[in-house]
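Chemist: I'd like to go over a predicted model; first the sequence, then the structure.
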Amino acid sequence: MIDSILTWTVQRRLASIEYFRQNPHEVQARVLQALLLKARATEWGQRYGFADAPSGTEFARRVPVSTYEQLYPAIERVLRGEPDVLWPGQVQWFAKSSGTTNARSKYIPVTRESLRECHYRAGRDMTALATSLYPEKRVLAGKTLSLGGTHAPNPFRPTEEASRVGDVSAVIMQNLPSWAEYLRTPPLEMALLDEWEEKIERIARHVLSINVSVLAGVPTWMIVLLRRVTELAGAGNITEVWPNLSLFLHGAVAFGPYRELFRQLIPAEQMRYLEIYNASEGYIALQDQRDSEDLLLLLDHGIYYEFIPLEQVESENPQALSLEQVELGCTYALVLSTNAGLWRYAIGDTVRFTCLAPYRLRITGRTKHFLNAFGEEVVIENADAAIAAACRATGATVRDYTAAPIYFDAANTSRGGHQWLIEFNESPPNPAHFTATLDQTLRELNSDYAAKRHRDLALSPPVLTIASTGVFTRWLASKGKLGGQHKVPRLSNSRAIIEEVLCQL
């Protein structure tokens, strides 16, 4: 009965989802006006005339696009407890990102409104869509096993216990409404442990006897937990421990390279996978179709969206497009104005629209995470697809990877190349075949890469370096970024990251 009541409750959101699918521009205009009205008396609201209720075009003319570095002086004041800077009142919670846009961590304000109207509303949407897409799975009949990070006192206000910073997953878990907390496992105090090895061990032992029907978390770390649970249970695979397991809600990293490994870990016909796009800055999109991995852009969740064409990202005055101006197939840098007080904030992610009615997209990478040392313009979307194709061709499964340029040297002055450092769960029996498939798939997906690789004129064939087991975990641990939302940067135009990881071999 509880399962039926919860399903009915969350599915009431389906009508709202359909409304913004059908009326995207009206909904976005309304979101912008609500944001401006709420923040009109803040410092930024007064500086840029939010009380005038400017249109989207006028809003874009008045307010500059900001990177984290440009917005940081205002964010630091919020961190230190100043009220009414970017958003009304004093902000108590901050999501601490892994700093993938630059070397240092980023602190993103998480307001009461962003928790309630963005993250939790999107969580209900996710649950509503899952129960609607897979009614036969009885998604809410068991527990959702969620892996997250931890939180700690705000270092800018260490004496104020109420002000905390942490992974966005930990911030969300700590503040979950009672209905959502009822659905999840393990207990909160265990889920928020900061020692990752202890957390995995304690969670694994706790959930052995739990009826887990849904998994939620980052694929990289879920693999570690599933293997430990299976080992503790003395089982052949995880379905022997959790026979009702039927859904994995995953995000943070592209799932393609992990798909085959999860088929091996969870060899069950009933298993389904749904992707979510939940960043520190807000819950942005989620998968809403059974037969497509495209993500539905969430339009009534306190976020107003703009999009900068990729070729303008590095320009001094980039011209952001509104939702109605985007085109299919183009890559855009994502710009958000949110109910956490982020105004025209470039979050560093790039997306490509696959559908305009309704608006669906795919994450293509990061504005600063790509390989373009020689004009090849390889983005993460290309890399993940090529890794997945090489795995299919060779029977390999990948645990983690990163890639970087091999620059010209005295012995090779005419050509550059790429080094791919890959940690396998199942190594390819023929590494040369894996590398050749990776190379060929990149050629097929990316015309710039293909041109540079033509007859090896500008780019040498890729170099595969097989990493020893645990090397990326050791590297993350050395950076104090083990577990939670932290992840290995996939692509870089610098060799700094790959050289650090190689030192862990």
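Modeler: That came through fine.
Chemist: rest of the way, CA atoms for contacts and neighbours
Modeler: OK.
Chemist: Okay, buried residues for the strand or helix carrying residue 225 please.
Modeler: Element membership for residue 225, per DSSP states H and E: helix 219-233. Residues 219, 220, 221, 222, 225, 226, 227, 228, 229, 230, 233 are the ones in helix 219-233 that count as buried (16 or more other Cα atoms under 10 Å).
Chemist: another one to put next to it:
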Amino acid sequence: MGLKSILSKPFANYAVWQISKWKNNAVSAQDKILQNLIESAKETAFGKDHHFTEIKNYTDFKSFVPIRDYEGLKKYVDRVVAGEADVLWKGKPLYFAKTSGTTSGVKYIPLSKESMPEHIKAARNAILTYINETGKADFVNGKMIFLQGSPTLSVKNGINIGRLSGIVAHHVPKYLQKNRLPSLETNIIEDWEEKVDAIVDETIHEDMTLISGIPPWVQMYFDKLSEKSGGQKIAEIFKNFSLFIYGGVNFEPYRAKIEQSIGRKIDSIETYPASEGFIAYQDSQKDKGLLLLADAGIFYEFIPADEYHNDKPTRLSLGEIELDTNYALILNTNAGLWGYSIGDTVKFVSKNPYKIIVTGRIKHFISAFGEHVIGEEVEHALLTVANAEGVKITEFTVAPQVSPKEGLPYHEWFIEFSSPPKNITSFSKKVDEALQKKNIYYFDLIEGNILKPLVIQILQKDAFVNYMKSKGKLGGQNKVPRLSNDRDLADDLGRYIV
């Protein structure tokens, strides 16, 4: 047992003791967070516009601060991006995390000097709670890899801008730096396929003990490792590999293939980080619920998902939630997001402590690879090209093809045309390019050779009508979802392909 693993156990014990102080008093912790947020931001432009000096409790807060998505906050964010201070939060942000928006293209999510340490602390504590519960710490002596975006940052009006994972790379604790891979030279490679090849070369002969990343990216890494090693399982290449940390997308579609690639079952930790804040992580191997971080600079609100689109939906604080109910998650953060609808839905599986599972998105979406493509984006991409070329669409839906028989994964579009394009290859290319312009993550995945361009399957006349009829869902309020994040609908539609 190495020195690091020996020292990590008392460190883990101390961290868990610290966590227990708010974990067992989460509602009280949330009350304090709300008061601190209001007090800290009362002199900001947003605080003045929303009467923060008059807010005494959560009821007051709800009366003055409406629910907004990014578009609703954009007029304030634009002022911050332009270099103005004291707009949403005191001073200026340390960073902007660049992410994909719905109608505005790129979103700029502020990260403050108060919020940035919470991201790092949460990632660290996810590991420390694992060590404390299991007693397993030998992995800290080996090499660790975090498959992430490029740490290269740009600057706008004095504020650094990058992807969250790239920003976080600049804040890795010193005691992990020597253990951490890949190297900076490899990490800044933009082309994902080239980058993974370089990571394989760097790591294949190392003692890799912890691997972390979004499941499809990790799977690509595993495939290339196996290919380079002559077909060996990952457990044969990395004999001491013992912990897999993941987040970003639903793991279940990838679980069987990843476990098959590894060659044996290993422990894993699920995390729920977002550019807006690190929200939860799995703190026990005994259950799948994620511990909601009630003392991490975020005051959470919850709207019953079926009320989300109401004019005046019910807004609940943590102490008011019920188990097994789907809630839209709302954030108020120490980086200046207020009444912010992150777009995710969660369900509580425990109140003691408060634990959640992520159940989906408020809107239909595809995020099998972390791209967060939504209905408005696919409709815009398809209809813009169709209208320009005189193509008529009867109905369509889109699903990810995660495991094609050959080649890279892709988005598979099932379209019933009433007036088809003259050249489906040219039409598909233009739709794909239109979607890349609309969604920056999808653009990155295509450019990085993680996905290949979309594939359109032409369906028979009345395919969707016949499908809905076969499911007993013809007419009424039933609709074909524009997007699915699984293959259920896509596989059923396969029988209608021309």
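Modeler: Received it, and whenever you're ready, just let me know what you need. Since we're looking at a predicted model, the values are computed, not measured.
Chemist: tm score of chain vs chain?
Modeler: TM-score of the superposed chains, computed with TM-score structural alignment, normalised by the length of the second structure, equals 0.74; 414 aligned residues with a Cα RMSD of 3.7 Å.
Chemist: hang on, the earlier thing: next structured bit after the helix holding residue 225 of the first structure?
Modeler: strand 247-250.
Chemist: residues in the second structure aligned with that following strand?
Modeler: The aligned range for strand 247-250 of the first structure in the second structure is 243-246, by TM-score structural alignment.
Chemist: Mind listing residues that contact that stretch?
Modeler: With Cα atoms under 8 Å, 6 or more residues apart in numbering as the test, stretch 243-246 of the second structure has contacts from 139, 209-215, 266-271.
Chemist: wait, doesn't residue 56 of the first structure sit right on residue 29?
Modeler: Yes: between residue 56 of the first structure and residue 29 a contact is recorded at 7.3 Å, counting by Cα atoms under 8 Å.
Chemist: Check the burial of residue 283 of the first structure by counting its neighbours.
Modeler: 24 (other Cα atoms under 10 Å).
Chemist: Of the contacts of stretch 243-246 of the second structure, keep whichever come out buried.
Modeler: Neighbour-count burial (16+ other Cα under 10 Å) is assigned, among the contacts of stretch 243-246 of the second structure, to 139, 209, 210, 211, 212, 213, 214, 215, 268, 269, 270, 271.
Chemist: Secondary structure of the third one: a strand, I assume?
Modeler: By that I understand residue 210 of the second structure. Yes: counting by DSSP: H, G, I helix; E, B strand; the rest coil, residue 210 of the second structure is found in a strand.
Chemist: what residues are up against it?
Modeler: Contact partners of residue 210 of the second structure, counting by Cα under 8 Å, 6+ apart, are 139, 140, 142, 143, 144, 145, 241, 242, 243, 244, 245.
Chemist: what ranges do the strands span in the stretch 151-300 of the second structure?
Modeler: For the stretch 151-300 of the second structure, strands defined by DSSP state E, counting those that start in this stretch occupy the ranges 154-156, 159-162, 180-181, 208-212, 243-246, 267-274, 277-281, 290-292, 298-304.
Chemist: Now distance to residue 235 of the second structure too, for those strands, in JSON lines please.
Modeler: Converted to JSON lines, the strands of the stretch 151-300 of the second structure look like this (distance: least, Cα to Cα, whole Å):
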{"stretch": "strand 154-156", "distance to residue 235 of the second structure": "38"}
{"stretch": "strand 159-162", "distance to residue 235 of the second structure": "34"}
{"stretch": "strand 180-181", "distance to residue 235 of the second structure": "18"}
{"stretch": "strand 208-212", "distance to residue 235 of the second structure": "10"}
{"stretch": "strand 243-246", "distance to residue 235 of the second structure": "11"}
{"stretch": "strand 267-274", "distance to residue 235 of the second structure": "13"}
{"stretch": "strand 277-281", "distance to residue 235 of the second structure": "25"}
{"stretch": "strand 290-292", "distance to residue 235 of the second structure": "27"}
{"stretch": "strand 298-304", "distance to residue 235 of the second structure": "39"}
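Chemist: closest one to residue 36 of the second structure among those?
Modeler: Counting by Cα to Cα, residue 36 of the second structure lies closest to strand 298-304 out of the strands of the stretch 151-300 of the second structure; the figure is 9.9 Å.
Chemist: Who are the packing partners of the closest one?
Modeler: Contacts defined by 3 or more Cα pairs under 8 Å, 6 or more residues apart in numbering; DSSP states H and E place strand 298-304 of the second structure against helix 26-41, strand 326-333.
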